[in-house]
Each structure stands twice: as C-alpha cells, then as structure tokens.
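S.K.: Structure for this input, please:
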Amino acid sequence: MRTVYVNGEYLPETEATVSIFDRGFLMADAVYEVTSVLGGKLIDFAGHLARLERSLNELDIKKPVAFEDLLDIHRELVRVNEIGDGLVYLQVTRGSDGDRDFIFPDAETTEPTLVLFTQAKPGLADDPVAKKGIRVISIEDIRWGRRDIKTVQLLYPSMGKMMAKKAGCDDAWMVEDGHVTEGTSNNAYIVKGNKIITRQLSNEILHGITRAAVLRFASEAQMEVEERAFTIDEAKAADEAFVTSASNFVMPVVEIDGVALSDGVPGRIVKRLREIYLDESLKAAL
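M.R.: Below is the predicted model:
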C-alpha cells in the first residue's frame, strides 16, 4: 500500500482525506506538478519547483510549506514507496473555509491543501512506445486563456485523449486559428529540414519544464531551433514530429490525422534528442 502526504502527514493511501469543501474539489482551484523519478532520483526538480511558485503567484495562492521542504517530502515518498522509476504528483489547492463560495476564502485564516503521492512506472525511460512512436489526431482547442498556469482544470485534455482513443490513436494535438497550441498533456514540435519548430511561450501554452531542457540541449548540440506557431497542415508536411513532457520525456510522433511522418517510424533527430535529454537529465538528477 502506498504512503501519501497530506498536509504535513505521511499516511497510508486508504487513510488520506481532504474536505468535501476543498476548493480544488469544488472549483478546480488548484495547481499541480509531476516530477519524474529515474533510478530513485528526481528529474528537473528545480524547474518544477520554479513553475509551481509561478502558478501559485498567478492565482494568489499562498505557499503551503517552505519550498526548501518540498525536496525532502519528495525524497521521503520515493524512499518509503521504494520508487525506482516513476512519478511524484504534487497538488496545492486554495484549501477550504468550511463551505462553498465563488469568493476566495481569506488567505490569512484558510490554509492551502498540499497533497503528494507517487506512481511506480518501472522502465519509464525504456518505454517501448518511444521506439515505435505515437499517432495523434487534431482537435479544436477550446480551453480557457491561461494555459500557462498549470491548474487541475484537465477535463478538456481528458476528453481530447478519449477522442484520440476512440479514433484508434494515442493522443490529440489542439488547434486554435489553424495553428497547433500543444498536445493534451505535452508540448508539440515538428522538424523540417533539420530545424526544430515549436510554439513560442505565451499564455496560450504551458511553459513545459521538459520543453525548456530539450530546447537548451538541442541548442548545445548545434541543432537549429525556431520558436513560432505552426499550422496543422505544416505539421502534416513535416519531416518529423514529437512531444515532450515530464512523464514521456521526448516522444516521437509518427502520424498526424492519418498522415505518416518519417515513413511511419521515429526520425533521426527525435531519437537523438531523446538520448541527449535522458543522458543529461540523469546527470543532473537529485
């Protein structure tokens, strides 16, 4: 049985409780982070912590604990749950003042809720899916305008994944005004003529931690990177495509709306980027 963390306590998962009046439950008034674990070590932890702080600030949610304590909490959960490869999920909500109201509760008298739990994913870095790539469909992006804040408002991304599953595919890329924003739970990229193209940072996409690392490693490897919006038609005509996320690292995309890319197999640049990312991230893991 897993040990989880709830508001200062390490508990068996069957004993963990949160108020039914918690705003994360009632209003999706919460933010989250997911940190990968490889070989018992945390990947890109500092980046996730920095983004968590930004998300909290954007929504005016106060920090639930001193941030220097979060590393210790992550490590303890990894230790007690014996996680070799897997994920640590962290969620902060605005908390509960004992009732339901659209108005934020007083931050001076209402403590935020902090929850963490682990998920074991043996062989996470050796995912066989990465060797064959994934197939995606395109769907309309109808989410709210602050996608840069990593909130728990994930209903439409979940619906998008279900649309992909119904179509016999693996995921969906969301499209707004003809241009790809991102995947349902990842940042999206195409490769054309040895150039890596991905949408520039703005309120329209999540500021991916894996994205930042991959683009840095790509530049250090003398790969050309262009940050701009690209159309779904441009994506279908690309030489290669891929997505990045904390749980999938660099994942090749081999088909978009039924159109095969790189002969339907992962391309050279994408495979090299995955190798570089995993090698460099493991070196810096905590």
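
S.K.: from here on, contacts and neighbour counts on C-alpha atoms
M.R.: OK.

S.K.: Where is the longest helix in this protein?
M.R.: helix 268-284 (DSSP state H).

S.K.: Can you give the distance from that one to the centre of its chain?
M.R.: The chain centre lies 17 Å from the centre of helix 268-284; the measure is CA atoms, centre = their mean, to the nearest Å.

S.K.: To check against the first, give me the structure of this:
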Amino acid sequence: MRTVYVNGDYLPETEAKISIFDRAFLMADGVYEVTSVLGGKLIDFDGHLARLERSLNELDMKKPAAFDDLLEIHRELVRVNEIEDGLVYLQVTRGSDGDRDFVFPDPETTEPTLVLFTQSKPGLANSPQAGKGLKIISIDDLRWGRRDIKTVQLLYPSMGKMMAKKAGCDDAWMIEDGHVTEGTSNNAYIVKGNKIITRQLSNDILHGITRAAVLRFAREAQMEVEERPFTIDEAKAADEGFITSASAFVMPVVEIDGQTLGDGAPGPVARRLREIYLDESLKTAV
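M.R.: Down below sits the predicted model:
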C-alpha cells in the first residue's frame, strides 16, 4: 500500500480524502506536475517546480503552504514507497469554501489542496516502445486556448488517446488550422534533412520541461533546431518523428495516419537525443 501526501499529512492511500466540494472535482480548477524518478532520484525537478509556480500565477491561485518544502516531500515519498524508477504526481487545487460556486473562493480564508502520490515504473528508462517507435493518428485540437497552463482539464486528451487505441495506434497528435499543436500528453517533433522542427512556445502548447532540456542538448550537440508550426502533411513526409514528455523522455514516432516515416524504424536523431537526455539528466538528478 502506498503512502501519499494530502495537505501536510503522509497517509496510507486508503485513508486519503478531500472534500466533494473541492474545485478540482467540480470545476477542473487545479494544476499538476509529474516528475520522473530514475535510480531513486528526481529528474528535472527545478524545471517542474518553476512551471508549477507559473501555472499557479496564471490562474491567480495561491501557493500551498508547503510550496517551499516540495523537494523534501517528493524525496520522502520516493523513500517511503521505495521508488527506484517511477513517477511522482503532484496536484494543487484552489480548494473549497464549502459549497459549489463559479466564483473563486476567498484566498484569504481558503487554503489550496495539495496532493502527491507515487507510481512505481520499473525499467522506466528502458521502455521496449523506444525500440519500436510509436504509431500516431491525427485528430482535431478541441481544447481550450490556454494549453500553456498545466491544468487538470484532461478529458479531451484522454479521449484522444482512446481514439488512437481504437485505431490500433499508440497516441494522437492534435491539429489546428492544418498544423500540429502537440500530442495528447507530449510535445511533437519532426526531423527533415537532419533538422529538428517543433512548434514554438505560445499559449497553444504546453511549455514542456523535457522539451526545453532536449532542445538545449540538441543545440549543444550541434543539431539544427527550427521552432515553427509544421503541417500534418509535412509530418507524414518527414524522415523521422518523435515526442518528448517527463515520463516518455524522447520517444520515436514511426507512423502517422498509416504513413510510414523513413524506413519504419526509430530514426538516428531520436535515438541519439534519447541517449543524451537520459545521460545528462541523470547527472543533475536530485
């Protein structure tokens, strides 16, 4: 049985409770982060903490009282749950003043809800999927306009993953005005002529922590990077494709809407970036 963290207390998961009036439950009024654990250490923790703070600020949401203790809380959960490889999920909500209302509760009298739990994922860095690559379908992007805020509004991305599963594929890339925005839970990239192409940062996509690290490592390795929108037709004609996320790291894409990319195997750029990311991230893991 896992130990979880709820508003200052470490509890068995069966004893964890929050109010039915919590605004995350009623309004999806909450933000979250997922930090990977490799070898018992946290990957890119500072980046996740900075993005959490940005998400809270963008939603005028008060920081939880334990904000400055989040590293210690993460480490304690990793320790007590004996997580060697896996994930730590963190969620902050606006809380509740005791009833349902569209108007935000008074931050002077209402404390945010803070919840964390772990997931054990043995062999996380050695996923067999990295050796096979992902098959992707394209779907319309029907989400709200502030995708840069990492909110718990995940119904449509979940539906997108189910659409992909129904089509016999692994995931979906979302399309707006003919251009790829991102994957259901990841940033999207193509490679053409050894140039890495990915959509630039804006309100249209999540500002991925793994994205930032991978692009930095790519440039340091003298790889050419172009940040701009690309069409789904460009993607289908690309030499390679890949995604990045905190839990998948760098994952090759080998097929889009039934169109094989390159020779149908994970490409050299994606494979090399995965190696670099894992090697460099482990050096700075906490």
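
S.K.: How alike are these chains, TM-score-wise?
M.R.: The TM-score (TM-score structural alignment, normalised by the length of structure 1) is 1.00; 286 aligned residues with a CA RMSD of 0.5 Å.

S.K.: List the buried residues of the longest helix of structure 1.
M.R.: Across helix 268-284 of structure 1, burial judged by 16 or more other CA atoms under 10 Å covers Ile269, Val270, Lys271, Leu273, Arg274, Ile276, Tyr277, Leu278, Ser281, Leu282.

S.K.: In a markdown table: these, plus distance to Glu240 of structure 1.
M.R.: Shown next, in a markdown table, are the buried residues of helix 268-284 of structure 1 (distance: CA to CA, whole Å):
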| residue | distance to Glu240 of structure 1 |
| --- | --- |
| Ile269 | 8 |
| Val270 | 7 |
| Lys271 | 10 |
| Leu273 | 12 |
| Arg274 | 13 |
| Ile276 | 17 |
| Tyr277 | 17 |
| Leu278 | 19 |
| Ser281 | 23 |
| Leu282 | 25 |
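
S.K.: For the residue nearest to Gly47 of structure 1 when sequence neighbours are not counted, give me its contacts.
M.R.: Spatially, and ignoring its direct neighbours in sequence, Gly47 of structure 1 is nearest to Ile209 (5.9 Å; CA to CA, 6 or more residues apart in numbering). Taking CA atoms under 8 Å, 6 or more residues apart in numbering, we find Ile209 of structure 1 in contact with Asp44, Gly47, His48, Arg51, Ser245, Ala246.

S.K.: ok, now with 10 Å
M.R.: In this structure, Ile209 of structure 1 makes contact with 35, 44-51, 187, 244-246, judged by CA atoms under 10 Å, 6 or more residues apart in numbering.

S.K.: related to what we said a few turns ago, ok, the buried residues of helix 268-284 of structure 1 vs Pro64 of structure 1, which is closest?
M.R.: Nearest to Pro64 of structure 1 among these: Ser281, at 27.7 Å, using CA to CA.

S.K.: just so I have it, where are all the strands in the stretch 1-150 of structure 1?
M.R.: Here the stretch 1-150 of structure 1 has its strands, by DSSP state E, counting those that start in this stretch, at 3-6, 9-12, 30-38, 41-42, 86-93, 113-120, 134-140.

S.K.: Could you export those as TSV, including mean neighbour count?
M.R.: Output for those, formatted as TSV (neighbours: other CA atoms under 10 Å):
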stretch	mean neighbour count
strand 3-6	21
strand 9-12	14
strand 30-38	24
strand 41-42	22
strand 86-93	22
strand 113-120	21
strand 134-140	20
